[in-house]
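> this is a predicted model, with the sequence first.
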Amino acid sequence: MGKKMKQLALAGSMMLCMSAQAQVSDDIVKIGVLTDMAGVTADVTGKGSVVAAQMAVQEFGQTVLGKPIEIVSADHQHKTDLGASIARQWYDTGKVDAIVDIPNSSIALAVQRIAKQSKKIVMFSGAGTTALTNDQCSPYGFHWTYDTYALAHGTASAVVQNGGKDWFIIASDYAFGAQLAKDTTQVVTAGGGKILGTVRHPLNLSDFASFLLQAQTSGAQVVGIANAGNDTITAIKQAGEFGITQSGQSLAAMILMIDDVHSLGLDVAQGTYLTTASYWDMDDKTREWSNKFMQQTGKMPSMLQAGVYGSVLHYLKAIKAAGSDDADQVAAAMRTLPINDVFTHGAKIREDGRVLRDMYLARVKSPAESKYPWDYFTIVQKIPPEQTTMPLSQSTCPMVPAASK
């Protein structure tokens, strides 16, 4: 190639680079972690979710299309109006391109509506309601880590198959708990079991005595705990004080994470089955990433924090592939690219925004089985997405083609 041709090629390359850079709005890609910093789910999201997002940015290389990436964060305090206000301000004037995490289904649904109106990306790791990918789905919304359908079809199915047919459910009284109780009920009855009663409690409850008494007097074989975070920990601890398991009933925590087990201790939590999207001790890569996370947080990552990391990394890959941070182009690229990160391999995004991923049925180890710090889970089996994802034939999402229903 002659000198002139080389100059032309170089000039063309520079123009392409400049064109790509010009496609980043405000000359920055800004991602907001909307989370719970001090409430009932702070241990499994909160500051750890912010660290996870930052680790994704570091892994990606700190810039995308030649522009810097910034992580901002805020505490929604489990107040729907506050969470919605933060999201609107971020999207409208804060130059935030995408919001992630959002533990609390009621807040997540509110943010989904705002993101759709604003034509901005939102990726849910902390929220669990299936409404996010059903009647309230959005072309800009992605349900990343889990939903109540996945938890119910993992944990409840396993308990029913092992003979736990009669259930009493204690659920938190907001969108997540209501949906989790509903999904659990469907799984139990489909497996030939019965629900003898369901009660709902307010968020962040300190005294479960009246609810546990109802569960105890129901005579149910299984007491299903359909709440999250500190509520789960408190309910299980007080169930022990009430002698629930000593009297022959079993506990089934519909969502139980590694931080919850750490707080409870293996003596209390041992033998409990749970469904998880990830575990820090799966292989060398998950251990390496998790040990870096622990250096910054003092603990191992929950599946929700691992999901924040994965969602941010995939979003940045999509911007690079699209050559723009335009939400429509990025959303299309996110649906096209396979999802691969330390914890997730070959997952994909469905028409309704649901991430199709492998889940894992795990059992909490006994103190004797645990050999080193945070060695809490035995992975019983991998569960393919076909078993833990609501079929499109049941979908109420307007984006799902009629032929798929």
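Here it is on my side, so go on.
> from now on I want contacts and neighbour counts done on CA atoms only, so please keep to that.
Will do.
> which parts of the stretch 101-250 of the chain are strands?
All strands of the stretch 101-250 of the chain, identified by DSSP state E, counting those that start in this stretch, fall at 121-124, 141-143, 166-172, 194-201, 222-226, 250-253.
> what's around residue 223, how many residues?
Close neighbours of residue 223, defined as other Cα atoms under 10 Å, add up to 29.
> isn't it right up against residue 215?
Yes: with contacts counted by Cα atoms under 8 Å, residue 223 reaches residue 215, the gap being 6.6 Å.
> just to revisit the earlier point, could I get the strands of the stretch 101-250 of the chain as JSON lines with distance to residue 288?
What follows is the strands of the stretch 101-250 of the chain, written out as JSON lines (distance: least, Cα to Cα, whole Å):
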{"stretch": "strand 121-124", "distance to residue 288": "25"}
{"stretch": "strand 141-143", "distance to residue 288": "26"}
{"stretch": "strand 166-172", "distance to residue 288": "35"}
{"stretch": "strand 194-201", "distance to residue 288": "39"}
{"stretch": "strand 222-226", "distance to residue 288": "32"}
{"stretch": "strand 250-253", "distance to residue 288": "29"}
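> take this one as well and set it beside the first:
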Amino acid sequence: MGRFPRPFTLAALLAKTALSGLALSAVALSAQAQTTQPVRIGVLADEAGFASDIGGKGAVLATRMAVEDFGGSVLGRPVEVLSADMQNKPDVASNIVRSWFDVDGVDMVTDIPVSSVALAVQAVAREKKKVLMISAATTTELTNAQCSPYSIHWADDTASLAVGTTKAVVQSGGTSWYFITADFAFGTAMEKAATEAIKQAGGTVVGGVRHPMGTSDFGSYLLSAQGSGAKVVALANVGAETIGTIKQAGEFGLTESGQRLVGYIVFITDIHSLGLDLAKGLYVTSGFYWDKNDQTRAWAKRFFDRHGKMPTKEQANTYLATLHWLKGVKAAGSTDAEAVTAAMKSMPTDYFGTPGSIRKDGRVLYDLELYQVKTPAESKAPWDYYKQVRSIPASEAFLPIESSTCPFVKAK
């Protein structure tokens, strides 16, 4: 009697067994759903603003190409690509990625132009323990004071962009500089890094001016630059604003008067929009150029056939970052952020045939090249725009890990 304090029947036992079986089946089905649901990648892009041509829909295409080249699935699960226009606004971008992580089950976000946007999104991803593969924003803060253990920074940063261009121009006689700077996180960070590089190379900065995002009339800024007497006018802006500044500089006769024009973040699509008559002589620092080697040419042709333009370094970095993340997921056997970032950092990177690495602070290390834009006479074919000036080894281009202020790096 002690075993059955209440009346016991065979029917009750069968009913209890059936309910237990249903519960186990539900758990099994839930586990199966977990393992077969798609792996999702979010491309956070500027699809209509000043950076849309250098990333935008081309960055979305590059991500899809990486997924296709990987085989379309990982860990037996299909890979889906979502995209959104974050309008270059940190609050809009943060809301998008929160929804992606909480509602849509996005496992990784890539592209992410504009430094202020990237810093805001990185804070959200750090809170949610999600991976960012940042292939567009350039501020060094992403791997310094505001770093995340789940972020990998693929884009060449403000420090690396400052090094090669500045040294070459100062050494060739460009010893005095004036800045026209976009008044947001990238512009101010770029000017700061470039100023330090100029001084280290023996040059001086005689002045500068800042313009708001969305500026189209650069006349007053260029007049100030002309009046400064500086030998070099440096452009710490990006995309349509860089193009507009260079075009109007031509109208003002700035280079004809003897001043040099240097763009710190210039993309091949900018040169294409400007034309070689206006762009000739510009210095460009980049880890990617479509005509660098057989691998870059082969991939760029495939991209061009689908996009109608040669890929920018942002689009190429987005492709490489996505491919490396998929390799990391496969190696980790999971989409867990900690497991995947550990796997990615343990593997060498492949920069279209050139090996690289990822530091513990998330900085991707690879060699850069300093190019100069060709004259119309030097260009032999469409998109044949760059000639190599010199190589910049990764050890010279990127800030050393010893100077990092990243909390989880300093704690080790």
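Everything's here; your move. In this text the structure is predicted, and so the values were computed from the model without any measurement.
> need the residues touching each of residue 223 and residue 215 of the first structure.
168-170 (Cα atoms under 8 Å, 6 or more residues apart in numbering).
> so the counterpart of residue 63 of the second structure in the first structure is in which element?
With TM-score structural alignment as the criterion, residue 63 of the second structure lines up with residue 53 in the first structure. Following DSSP states H and E, one finds residue 53 of the first structure within helix 46-60.
> can you list contacts of that helix?
Taking Cα under 8 Å, 6+ apart as the criterion, the residues outside helix 46-60 of the first structure that touch it are 33, 35-38, 63, 69, 71, 73, 75, 101, 293, 296-297, 301, 304-306, 308-310, 312-313, 316.
> where in the second structure does whatever helix or strand comes next after that helix fall?
From helix 46-60 of the first structure onward toward the C-terminus, using DSSP H and E, the following helix or strand is strand 63-64. Strand 63-64 of the first structure lines up with residues 73-74 of the second structure when matched by TM-score structural alignment.
> then residue 87 of the first structure would be within a strand, right?
No: in this structure, residue 87 of the first structure is helix, not part of a strand, as judged by DSSP: H, G, I helix; E, B strand; the rest coil.
> so who does the spatially most central residue of the first structure touch?
Closest residue to the average C-alpha location of the first structure: residue 125 at 2.9 Å, with Cα atoms, centre = their mean. Counting by Cα under 8 Å, 6+ apart, residue 125 of the first structure touches 100-103, 143-146, 304-305, 307-308, 311.
> trace it over to the second structure, please.
Residue 125 of the first structure is assigned residue 135 in the second structure as its aligned equivalent, the criterion being TM-score structural alignment.
> how about the strands of the stretch 101-250 of the first structure, which one is nearest residue 347 of the first structure?
Closest approach to residue 347 of the first structure among those is made by strand 141-143 (12.5 Å; Cα to Cα).
> under the alignment, what does residue 185 of the first structure map to in the second structure?
For residue 185 of the first structure, the residue aligned by TM-score structural alignment is residue 195.
> and its match, how far from residue 212 of the second structure?
The gap separating residue 195 of the second structure from residue 212 of the second structure is 20 Å, by Cα to Cα, to the nearest Å.
> for the nearest residue to residue 265 of the second structure once chain neighbours are set aside, what are its contacts?
Distances taken as Cα to Cα, 6 or more residues apart in numbering place residue 238 nearest to residue 265 of the second structure, at 6.0 Å, with adjacent residues excluded. The contact partners of residue 238 of the second structure, by Cα under 8 Å, 6+ apart, come to 50-51, 182, 265-266.
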